[in-house]
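Undergrad: Pasted the sequence and its predicted model underneath.
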Amino acid sequence: MLAIISAGIAPGLALLSYFYLRDKYETEPVSMVIRAFIFGVLLVFPIMFLQYVIELEQVFSNPAVHIFFTYGFLEEFFKWFILFYTIYQHVQFSEHYDGIVYSVAVAMGFATFENILYLFANGIEHAFGRAMLPVSSHALFGVVMGYYLGKSKFSEKKDRPKWLFLSLFIPFLLHGTYDLILYLYHHWLFIILPFMVFLWWFGLRKARKANVIEQHADY
């Protein structure tokens, strides 16, 4: 049991630490990051319940639409919702890159607990694949969400709705695409690997841009 818990926790904490330490200017209080992580953990059961109900009631007749919205939209919406109402207005969200730190923390809380449940159900032999694909993808969706939340927080008032919309829409689009690849293609590995390379490129580019913006910011 200890091995499964360790294998389930390790990738999420490693990814969170990586993006936390990429903050070049003012690192966030560890207590706030842990708080965001716990919020992510607490999202797992309500999201799983809603997904179960949607599947049971067959809300979406089209399988692709079902996958896109039941998993991509639902998971990203709840992460976005908790960030917006618990972190976005907080005084500690004081720099552009902070959005990435807190968003990744929520995403890693969710992905870590989900990962532990999966490994208990299916075995520790899946740990490496889970770390490379679902856990990493959640972290990168979080980077993108946090980048646009930061843009919204520190933009002119008239531009904020646009960035807020993108902070939900783009992670949802990426997450939905990821799930559709796994669902639609029998040889999904040959498609998901290039997609993951793109995700890493896109996420790291957003992290670099957030730090560059911070370097020239005058709040």
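TA: In hand now; what should we look at? Numbering: from 1, shown residues only.
Undergrad: from here on, contacts and neighbour counts on C-alpha atoms
TA: Noted.
Undergrad: For stretch 52-61, measure first residue to last.
TA: 15 Å (CA to CA, to the nearest Å).
Undergrad: ok, and for the helix or strand where residue 34 lies, which residues are buried?
TA: Using DSSP states H and E, residue 34 sits in helix 30-57. For helix 30-57, a neighbour-count test (16 or more other CA atoms under 10 Å) marks 32-33, 35-41, 43-44, 47-48, 51 as buried.
Undergrad: same thing with stretch 18-32?
TA: 19, 20, 23, 28, 32.
Undergrad: How about the contacts made by the fourth one?
TA: So that's residue 28. Neighbouring residues of residue 28 by CA atoms under 8 Å, 6 or more residues apart in numbering: 20, 92, 98, 101.
Undergrad: hang on, the earlier thing: any chance of the buried residues of stretch 18-32 in a markdown table, plus distance to residue 138 and secondary structure?
TA: Output for the buried residues of stretch 18-32, formatted as a markdown table (distance: CA to CA, whole Å; DSSP: H, G, I helix; E, B strand; the rest coil):
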| residue | distance to residue 138 | secondary structure |
| --- | --- | --- |
| 19 | 13 | helix |
| 20 | 15 | helix |
| 23 | 19 | coil |
| 28 | 20 | coil |
| 32 | 20 | helix |
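Undergrad: hang on, residue 19 packs against residue 103?
TA: No - judged on CA atoms under 8 Å, residue 19 makes no contact with residue 103 at a distance of 10.3 Å.
Undergrad: want to compare, so here's the second one:
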Amino acid sequence: MNFLKYLPLLIAPLIFLILIFFARKIMEKKVLNLFASAYFLGLLTAIPMILVLYFVYSYWLTHVQSLRRIVFYSFVLIGFLSELFKFLLLRFYYLPKKSFTKPFDGILFSVMIAMGYATAANVYFFYEWRYTDGIRIVLYTLPVAVFFISIIMGFFIGLSKFRSNNFDSLTGFSAAVILFGFYSFCLLSGDYLLLSLIGGGVILIAFLLAAKSLNSKTNALL
């Protein structure tokens, strides 16, 4: 069925709706609106990467075949650019808000921004992916990858507000760039075994950090 090929485009928006559904039961309306805005502003964080990839593919690197090009694409054009604008939005727009009251909020807002990013990026890749034949793997795994990577970045950025420590923010940003770079590298190189191994590790770390942030008092994390 034709509908099935569009199914992966619904993953990130569906996660957004699920998060909003549960958040509306525990958040005040003002905070809920701020939380929802993270998704829509997150859509914008994909634009720089999309523009650069389009420009580079059209006018410079027409084939991603050599190891150096794969590394450059993965860690600089995709990893760094993608995480930079998500980081800037979370760190300098949402983190200073008064409604940002606990470290776990860093995870919540980071995930919401990431779902916005994944929505826009998946639409672009759906129509413009020209790098490998595994487009369906890209579309299905991208929202999942950025979901768990955003938990890791959000954990450290959430901590940074309460420890007044820029090192935590940079730790979260650096980890996100490296992890998303490895994710992109595995896709571009077609190494799905490595993708599975790294993915399993990222999911485990994300669960542990989320549990630590959720179940611990603020002072215990500092």
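TA: Received it, and whenever you're ready, just let me know what you need. Remember, it's a predicted structure, so these values are computed and weren't measured experimentally.
Undergrad: Which strands and helices lie in contact with the helix holding residue 34 of the first structure?
TA: helix 74-86, helix 98-122 (3 or more CA pairs under 8 Å, 6 or more residues apart in numbering; DSSP states H and E).
Undergrad: quick one: the first one aligns where in the second structure?
TA: The counterpart of helix 74-86 of the first structure in the second structure, counting by TM-score structural alignment, spans residues 81-93.
Undergrad: Can you give me the buried ones in that stretch?
TA: 81, 82, 83, 84, 85, 86, 87, 89, 90, 91.
Undergrad: Which single one of the residues you listed is nearest to residue 139 of the second structure?
TA: residue 82 (15.9 Å; CA to CA).
Undergrad: Quickly note the distance from that closest one to residue 175 of the second structure.
TA: Separation of residue 82 of the second structure from residue 175 of the second structure (CA to CA) stands at 13 Å.
Undergrad: which residue is nearest the middle of the first structure?
TA: By CA atoms, centre = their mean, the first structure has its centre lying nearest to residue 142, at 3.2 Å.
Undergrad: buried ones in the longest helix anywhere in the second structure?
TA: When the second structure is parsed with DSSP state H, its longest helix is helix 135-163. Neighbour-count burial for helix 135-163 of the second structure, counted by 16+ other CA under 10 Å, picks out 135, 138-161, 163.
Undergrad: Quick one: name whatever helix or strand follows it.
TA: helix 166-189.
Undergrad: okay, the angle between that following helix and helix 135-163?
TA: Compare the direction of helix 166-189 of the second structure with that of helix 135-163 by axes from the mean of the first three to the mean of the last three CA atoms, to 10 degrees and you get 170 degrees.
Undergrad: Now do helix 166-189 of the second structure against helix 81-89, angle only.
TA: Using the same axes, to 10 degrees: helix 166-189 of the second structure against helix 81-89 is 150 degrees.
Undergrad: how far is helix 166-189 of the second structure from where the chain is centred?
TA: The chain centroid and the centroid of helix 166-189 of the second structure are separated by 10 Å under CA atoms, centre = their mean, to the nearest Å.
Undergrad: got the contact list for that helix?
TA: With CA under 8 Å, 6+ apart as the criterion, helix 166-189 of the second structure contacts 64, 70-71, 73-76, 78-80, 82-84, 87, 91, 131-132, 134, 138, 145-146, 149-150, 152-157, 159-160, 192, 194-195, 198-199, 202.
Undergrad: Could you identify which of the contacts of residue 28 of the first structure has the most neighbours?
TA: Neighbour counts for the contacts of residue 28 of the first structure (other CA atoms under 10 Å) peak at residue 101, which has 30 neighbours.
Undergrad: if I pick the counterpart of residue 152 of the second structure in the first structure, what's in contact with it?
TA: In the first structure, the residue equivalent to residue 152 of the second structure is residue 144, according to TM-score structural alignment. Applying CA under 8 Å, 6+ apart to residue 144 of the first structure gives the contacts 100, 167, 170, 171, 203, 206.
Undergrad: re the thing from before, pick the one among the buried residues of helix 30-57 of the first structure closest to residue 13 of the first structure.
TA: For these, the nearest to residue 13 of the first structure is residue 37 (9.7 Å; CA to CA).
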